[in-house]
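# Quick one, fold the following:
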Amino acid sequence: MTATNAVHATGLVKRFGAFHAVDGIDLEVRPGEIFGVLGPNGAGKTTTLKMLATLLPIDGGEAEIFGVDVRREPHRIRQLVGVTGQYASVDENLTGAENLILFARLLGQSTAQARRTAADLLGRFGLEEAADRQIQNFSGGMRRRLDLAASLIARPPLIFLDEPTTGLDPRTRGQMWDTIRELVAQGSTILLTTQYLDEADQLADRIAVIDRGRKVAEGTPDQLKSSVGSSTLHLRVVDREQTARAAAIVEQVLGEAPVLTPEAGGLNIALGDANQTADVLIALRQGEVDITTAAVRQPTLDEVFLTLTGHHAEDDTDKEVA
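Sure thing, here's the model as predicted:
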């Protein structure tokens, strides 16, 4: 292991009885990047983050944060990381300023210093006007920004964001994305877990795709997209009963089976060359398989996830046992 990595983890395992929530995951996060951990509910994202943040014991494998062993030196790890969970950890009955002052005092700051810290963070996150408002009167986006502000009081070099935009409207999600980018521009390293494919695509420098406790792929968004072909042909057949026949024809032409989509009669076909579209359409016509729609476009992370796991990122409704 090397101290030059913000996170270096090998073979992480977490068991809950006979259930393996995390089953041998390796992660390497470089300083100054946004590293995304992408997967559906129940994939093991939050459990992995909790082990790295010392909130859950590691059952197997090794992990270091900036060269510090997570299992052997948990107190030092907590000085290196800030954690923002899926749900705001602020006190509903206190104001925005009071929450930040409270957290700062708990971290050892004097009253005067805590007030300065709170004022600075409220300004950085655009919450000055809400400083004296009780949290119960905050919108969801304001709560998330305040929660993120609280995690920065100790100015940690590494920030864990566990699904930071869950439940937010599109405009507020965009504001959170801007805030995350600003943190990285100011020198922070971000480990981001998300089930939103567009979020990973927008923010992450590199992405680890995990499913059912295991890492199934890793790379930049462009590398992951190119792994399923330079283009993707989306087809829908007229008669859904002919879906299997259409898939067999496509496999005969291209040598690889297409991925069936949740829509009735839908197929996603990875193309090494967009010119193969004509070969597929001609073969389907000769095979007397009628189609309603056909479209070629660059692959998305959703198609990557579907190809790697056989289901969409949002399909798995099982919750993690953390």
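# C-alpha from now on. contacts and neighbour counts both.
OK.
# Return the set of buried residues in stretch 5-13.
Within stretch 5-13, the residues that qualify as buried by neighbour count (16 or more other Cα atoms under 10 Å) are Asn5, Ala6, Val7, His8, Ala9, Thr10, Leu12, Val13.
# what residues does that stretch touch?
1-2, 20-31, 48, 58-67, 158, 189 (Cα atoms under 8 Å, 6 or more residues apart in numbering).
# Can you go through the residues you listed and name the buried ones?
20-31, 48, 58, 61-67, 158, 189.
# Following up with a second sequence; could you model it the same way so I can compare the two?
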Amino acid sequence: MSSMISIKNLSKRYASGFEALKNINLEIRAGEIFALLGPNGAGKTTLIGIVCGILRSTGGTVTVGGHDIVTDYRAARSLIGLVPQELHTDAFESVWATVSFTRGLFGMPPNPAYVEKVLKDLSLWDKKDNKILTLSGGMKRRVLIAKALAHEPRVLFLDEPTAGVDVELRKDMWQVVRNLRDAGVTIILTTHYIEEAEDMADRIGVINKGEIILVEEKTELMRKLGQKRLTLLLQKPITAVPAALAQHNLTLGADGNELIFTYDTQGERTGVTALLDDLAKAGIGFRDLNTTQSSLEDIFVGLVSKR
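Below you'll find the model as predicted:
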């Protein structure tokens, strides 16, 4: 797929000397959901702010849909919708008025049918005439998403979009995001709900201390860095792992009633088969077994901890 956003050698240094971004190179494909993960202060919001024209970089270039964000900023920004972390809304306006007004800010002609669809997709239609100050925090966040979609952007940035939103509504919002992706919109997501990234994203990027440390297809990342854990419930307890099984790096648990085998998913077939063969040779029987697999959150924590 072609790149919708191209970031080359991007850096951001503040007057204090703090370097928020360090030589970022990143290509985001058209029509994908790209999850950008990182701990607090890693540089996620700074990166989004520069691409969206809110902050100025101190080095490097960014293009959106082929338009440079500095030399051709009007065309670049017309392609972008942004849902920020903070709740910024026009408190005394109605939901319908603020979404329609935002559409007009981008020079788009009135389109009541489109605005109606957006509000219905976000479960806001029955609140269209309510003043925003009367809405709950979750409702206000949905209004921010509606405003970001008002001008029919081709790129949508979602910076912690479901913070403070209840579980049921969160699922509704993610269905809207999937529908947008299916319609060709490029989605860039930051979230602290890593299970959302695991469920939604096509690719994962991890940023830490202003540097991109990994960009990978989600399925490939889970395959390469994910680990599985096989727990064998033994027929009879043992006091130590037999020397004949030392090569498998087993852990003895539950008062000698369990053997725990941790392995990467790439070595699943040969590792487990060899272990079971060696258990039989050693005369160790088991009455049950279960497996668990590391989540994207486990992988993320491991990557950040190593850095």
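# what TM-score do we get after superposing?
Overlay of the two chains. TM-score (TM-score structural alignment, normalised by the length of the second structure): 0.77; 272 aligned residues with a Cα RMSD of 3.3 Å.
# how about Glu128 of the first structure, what's its match in the second structure?
Residue correspondence to the second structure (TM-score structural alignment): Glu128 of the first structure is matched to Trp125.
# What of Gln175 of the first structure?
Under the alignment defined by TM-score structural alignment, Gln175 of the first structure is paired with Asp172 of the second structure.
# one step back: in strands only, show me the buried residues of stretch 5-13 of the first structure.
In this view, the buried residues of stretch 5-13 of the first structure that belong to strands under DSSP state E are Val7, His8, Ala9, Thr10, Leu12, Val13.
# Leaving out the residues flanking it, which one is nearest to the second one?
In space, not counting the residues next to it along the chain, His8 of the first structure is nearest to Glu28; the distance is 4.6 Å by Cα to Cα, 6 or more residues apart in numbering.
# cool, and the fourth one?
Nearest-residue entry for Thr10 of the first structure: Asp26, 4.3 Å, with adjacent residues in sequence omitted and distances by Cα to Cα, 6+ apart.
# Now do the host helix or strand of that neighbour: everything it contacts.
Using DSSP states H and E, Asp26 of the first structure sits in strand 19-29. By Cα under 8 Å, 6+ apart, the residues outside strand 19-29 of the first structure that reach it are 5-15, 35, 42-44, 47-48, 60-61, 191, 208, 212-215, 320-321.
# Go again with 7 Å.
Contacts of strand 19-29 of the first structure with the rest of the structure, by Cα atoms under 7 Å, 6 or more residues apart in numbering, involve 5-15, 35, 44, 48, 213-215, 320.
# what's the mean gap between it and the aligned bit of the second structure?
Between strand 19-29 of the first structure and its aligned partner residues in the second structure, the average distance after superposition works out to 1.4 Å, using mean Cα distance after the TM-score superposition for the first structure.
# gap between Leu224 of the first structure and Gly17 of the first structure?
From Leu224 of the first structure over to Gly17 of the first structure the distance is 34 Å, taken as Cα to Cα, to the nearest Å.
# Between the two, which is the more surrounded one?
It is Leu224, of Leu224 of the first structure and Gly17, that has more neighbours when counted by other Cα atoms under 10 Å, with 23 against 7.
# Quick one: residues contacting that one.
Each residue near Leu224 of the first structure by Cα under 7 Å, 6+ apart is listed here: Val304.
# Aligned against the second structure, show me the partner of it.
Correspondence of Leu224 of the first structure to the second structure, assessed by TM-score structural alignment: Leu221.
# secondary structure element for that match?
With secondary structure defined by DSSP H and E, Leu221 of the second structure is part of helix 218-225.
# Next: Thr46 of the first structure.
Assigned by DSSP H and E, Thr46 of the first structure falls within helix 45-52.
# and what of Leu144 of the second structure?
With DSSP H and E as the criterion, the answer for Leu144 of the second structure is helix 137-149.
# if we can go back for a sec, the match of Gln175 of the first structure - that's part of a helix, no?
Yes - for Asp172 of the second structure, which was evaluated using DSSP: H, G, I helix; E, B strand; the rest coil, the result is membership in a helix.
# Just give the closest residue to it, not the sequence neighbours.
Excluding its sequence neighbours, the residue lying closest to Asp172 of the second structure (Cα to Cα, 6+ apart) is Leu122, at 7.2 Å.
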